[in-house]
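# output the structure for:
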Amino acid sequence: MTKPKVLISDKMDPNAARIFTERGCEVDVKTGMTPEELKACIGEYDGLAIRSSTTVTPEIIAAATKLKVIGRAGIGVDNVDIPAASAHGVVVMNTPFGNSITTAEHAIAMIMALARQIPEANARTQAGEWPKSAFMGVEVTGKTLGLIGAGNIGSIVAARAQGLRMKVIAYDPFLTPDHAVEIGVEKVDLETLLARADFITLHTPLTDETRNILSAENLAKTKKGVRIVNCARGGLIDEAALAQLLASGHVAGAALDVFATEPAKESPLFGQPNFICTPHLGASTTEAQVNVALQVAEQMSDYLVDGGVSNALNMPSLSAEEAPKLRPYMALAEKLGSLVGQLAHGNLTKISIEREGAAAGLNGKPITGAVLAGFMRRYSESVNMVNAPYLAKERGLEVSDVRHEREGIYQTLLRVTVATEQGDRSVAGTLFGTDSPRLVEIFGVGIEAALEGHMLYIVNEDAPGFIGRIGTLLGEHDINIGTFHLGRREAGGEATLLLSVDAPIPAEVIKQACALEGVKLAIPLAF
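Here you go, the predicted structure:
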């Protein structure tokens, strides 16, 4: 078996390469490449490990014909075109926890530096002055800290601030009341936070919803004398408006580690009173650099070698421990999705995935992804679990996952149903043993079969002589039958035949099969 091949294109801790090797990957380290050099060599690799220096453009992704995963050692993925990666079926991962403590500590350091004006006091003292009366700071004890974003980093900042005896309030649409209690913060809306906070610190990603969240309008709503810290992402604050409020004294101080444009060679904030800035140092500690490098190597190796998916931005997570258990279910799901996609015709607008028995207790998202991967091959051959949901969304396909607690005749069962112009059409399957996928029902007809290779699906009248006629037709064209599966609704009614053959059936033979007496439908299948 060929080992997955990984390229590390940015400088990172050398232990990352060691982990890739130990976990069964080949690894090349080529840093400092130009985009043209990267584009020229990326076609050799299954994985690409980066930090912030490499920009992964649509052109590079298009050239990466073998690429399966991009791993960003760090949180921000602004340098990766995620839609392009998703369209090409490439998983994009980051490492959101490897530098959380480091970034949170930097935010706390900025708060303290603002409160006591440490950078300016240091500069003037080293210049030979002794400006003791020029710097009157404030205590943080008893002050209200407003968190915009209370995720992993925000929660750590909250804990550190509580240790400084600050009161912490938080605005985060995803923060549940129970988790707010757990981390000891008061959940508020944005208007309340702006009005009450003595210090505001941002810990949210840059999205369409959060871009300029501290706009000129919102900055004007802040409490006079507020101090603002941003160690998250550039673009969350209107920097020109913040500069004006610093100059007017409405904002008593601001500390930024990130800017809308980086490197920040110029800014309206430069030179403003009590403004502190650092060159995107939030993750810059020895510990964090080691942690994110090791974490990205572990995550990418898990995916390339074992199929585990962690911290993916465009695919459901699937731990390396879950992967072996879910793999046969995903194989069954993909085959059922492929089957219904090949058989159901017309404009399909809805697909439902139902799980019962043992399947009901599993992680449903990878199963749904596998169904869509099989189903969407009716539209494109280059489909996998990463890009299938995007293709489904583009086509307006409504997807639902239904979990049933009930017990049926099978210990585990998956059912895939699509809405067609003729009504709902469903197929169902189970596992024999623990890892052998089997079809057990097709469009309401019970039929047991393995879905593999080249097959022929026939709907015919249940009458004597038909099996002989279809066998004779295939034999006349030297088409060997591997397996033969029959099902019917009732004696003398409509019957279903599903057979496997050793090679693709020519279109002319399919046409002749459709012309046989009693045949209503004949469709070739491939798995």
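# C-alpha from now on. contacts and neighbour counts both.
Noted.
# quick check: D172 vs P263, distance?
Per CA to CA, to the nearest Å, D172 is found 29 Å from P263.
# so those two - more neighbours on which side?
D172 (19 against 10; other CA atoms under 10 Å).
# OK, contacts around the residue nearest to that one when sequence neighbours are not counted?
Of all residues not flanking D172 in the chain, G149 sits nearest, at 5.0 Å (CA to CA, 6 or more residues apart in numbering). G149 is in contact with A170, Y171, D172, L202, H203, T204, counting by CA atoms under 8 Å, 6 or more residues apart in numbering.
# kindly report the same for D172.
D172 touches I148, G149, A150, K187, D189, counting by CA under 8 Å, 6+ apart.
# secondary structure class for the closest residue in space to the fourth one that isn't next to it in sequence?
When you say that, I think you mean K187. Among residues not flanking K187 along the chain, A170 sits closest, at 5.0 Å (CA to CA, 6+ apart). Secondary structure, DSSP: H, G, I helix; E, B strand; the rest coil: A170 is strand.
# run a quick neighbour tally on A170.
By the measure other CA under 10 Å, the count of residues near A170 is 27.
# returning to that earlier point: buried ones among the contacts of D172?
Buried members of the contacts of D172, scored by 16 or more other CA atoms under 10 Å, are I148, G149, A150, K187.
# I'd like these written out as a markdown table, with distance to S400 added.
Converted to a markdown table, these look like this (distance: CA to CA, whole Å):
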| residue | distance to S400 |
| --- | --- |
| I148 | 33 |
| G149 | 30 |
| A150 | 30 |
| K187 | 32 |
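# next up, for comparison:
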Amino acid sequence: MKVLISDTLSKNAVSIFQDRGIEVDYFPNLTKEEFKRVIPNYDGLAIRSNTNVDKEIIHLAKKLKIIGRAGIGIDNIDLEAATSKGIIVMNTPHGNSITTAEHTIAMIMSLARRIPEANLSTKQGKWEKSKFTGTEIFGKCLGLIGCGNIGSIVADRAKGLKMKVCVYDPFLTNSKSNELGVEKVSLEQLLKASDIISLHTPMTETTKYIINNQNIFSIKKGAWIINCARGGLVEEKALFEALKTNHIGAAAIDVFEKEPAFSNILFESQNIIFTPHLGASTLEAQEKVAIQISDQISDFLLNGSVINSLNTPSVNKEEAVILKPFLKLSELLGSFLGQVKVRSQNIKSVKIEFDGIASNINNKPILSAIFYGLLRNYFDNVNLVNSTSVAKQKGLEISTINHERKVDYQNLVTVTVNYENYSREISGTLIGNKIPRITAVQGIPIEANFSSKTLYVRNFDKPGFIGSIGTLLANNKINIGSFHLGRRDDSGEAIAIISVDQHIDNNLLKLIQDLEHVVRVDYITF
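I've put the predicted structure just below:
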């Protein structure tokens, strides 16, 4: 395994990789052309904000399995391209939370006491004491747009300064808001009531320009706006106009729509202070995120654990050990159903049922494995990272059921694929919690291994079937490795799963299909 660190990170990050037996190259000053030339050699990539991992880089990264961002923002990573390529993208959302929250408070205090202007004036030999009369923040209402890791710390610090805190966050529960001692409000209420508005939300399609030219003038006149989160949450042109008319009393901006911000319309504004994206820039925070991301990348490459992933379910170290055989079983179940599909109809829905031990484990990675096995028979570029997203994009209805019932196996996973008029179903277990095994197909009990070359036959339970198919295979020099039978009681409906040692071509498959009593035959490879 080999990892590239392409931004400036703590030397401890390099040591962590080396101590865990992972080869690491530390090249923090690569040009774009140099980066393009070397990236095909690496399994992992550790970056901060200076490295731009665009679609072209991802295309060239033939071996890349994981991109780790030491920090929160991933504006410099093409997440869609990485997901499509099956590359996991992870960050360190907690490592710089305190640092960014403290920067927010520092920005508020700098506005309140007009520290930047007073500092400049004093250095110029002036003594303009009366010019820089400040504002107390005691008793003022701080409105937080977003109250996650950073927002909740800002709320705590603000309450320590005896501010009132109201929050707009659709994901904040009532119990959490009560615990924080904040008031949950709508965005409209927050804009009208707040003396100071601070943003602490990710940049998404729904949050882009959450403060814009349509709502900025509904903000309480004279209020301040603080943005230490993401450029693009506040529409810069709208803020410029609101500052120009004094509707917004002041602003403090650490992040910009385009960075580095060598020029910006807001630079022409009065009553605004800027910092060059310093929210996470403390020695302590940089050390934390460097250590965290090197540990996370190492854990994934060595153990398969996925922490703080942005495009696939997270799996901790302990779960990774338990899940590994389940992921293999699930992929095989999906692959089986993908190869015995109803050829003339589209999939409408997929139901996954869990019994025994399987009902008590993290099932999100299992869904990814099932859909990877299933959908790679329909679409190109499906992988373990994007499979569930692809299923949802194609309009598949997905349901899961965790059963609490007695079953014949310690663990059991059942997958049902529903078409317009038909359905396909398979159940499987892990023997000794390690070896994948089929336990039923179409509700018919049958025990069989997942062999690399398999015939799946649906037939009528009549004398002569076993002899006729055995003879046909022998005449075509096909050796049978194992022959498993199952039937639905007293119905005449039966199935066979036959492991073979040689490849079955289409001509032989047609001869099997033409045998008496055969309803359908599929040649399945795993």
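# can you find the partner of the residue nearest to D172 of structure 1 in structure 2?
Mapped onto structure 2 by TM-score structural alignment, G149 of structure 1 lines up with G146.
# quick one: that match from S298 of structure 2, how far?
Taken as CA to CA, the span from G146 of structure 2 to S298 of structure 2 is 31 Å.
# so which elements touch the longest helix seen in structure 2?
Counting by DSSP state H, the longest helix found in structure 2 is helix 317-339. When contacts are defined as 3 or more CA pairs under 8 Å, 6 or more residues apart in numbering; DSSP states H and E, helix 317-339 of structure 2 sits against helix 283-303, helix 364-375, strand 411-418, strand 423-431, strand 435-441, strand 518-525.
# OK, contacts around E235 of structure 2?
Counting by CA under 8 Å, 6+ apart, E235 of structure 2 touches Y209, I210, I211, N212, N213.
# could you check how many residues crowd around the nearest residue to V157 of structure 1 once chain neighbours are set aside?
Nearest non-adjacent residue to V157 of structure 1, counting by CA to CA, 6+ apart: A104, 5.2 Å away. Using other CA under 10 Å, A104 of structure 1 is surrounded by 25 other residues.
# identify the residue of structure 1 aligned to S335 of structure 2.
Checking TM-score structural alignment: S335 of structure 2 goes with S338.
# please name the residues that touch that match.
S338 of structure 1 makes contact with V371, A373, G374, F375, M376, R377, R378, F527, according to CA under 8 Å, 6+ apart.
# against V501 of structure 1, how distant is it?
In terms of CA to CA, S338 of structure 1 sits 18 Å off from V501 of structure 1.
# and if you look at P177 of structure 1?
When P177 of structure 1 is compared with V501 of structure 1 (using CA to CA), they lie 59 Å apart.
# likewise for V340 of structure 1?
To V501 of structure 1, V340 of structure 1 is 19 Å away according to CA to CA.
# compare those two (neighbour count), which wins?
Taking neighbours as other CA under 10 Å, V340 of structure 1 and V501 compare with V340 leading, 24 against 18.
# returning to that earlier point: please identify which of the buried ones among the contacts of D172 of structure 1 is nearest to P328 of structure 1.
Of all the buried ones among the contacts of D172 of structure 1, P328 of structure 1 sits closest to A150, with 37.6 Å by CA to CA.
# so that closest one sits against P173, correct?
No. A150 of structure 1 is not in contact with P173 according to CA atoms under 8 Å; the separation is 9.3 Å.
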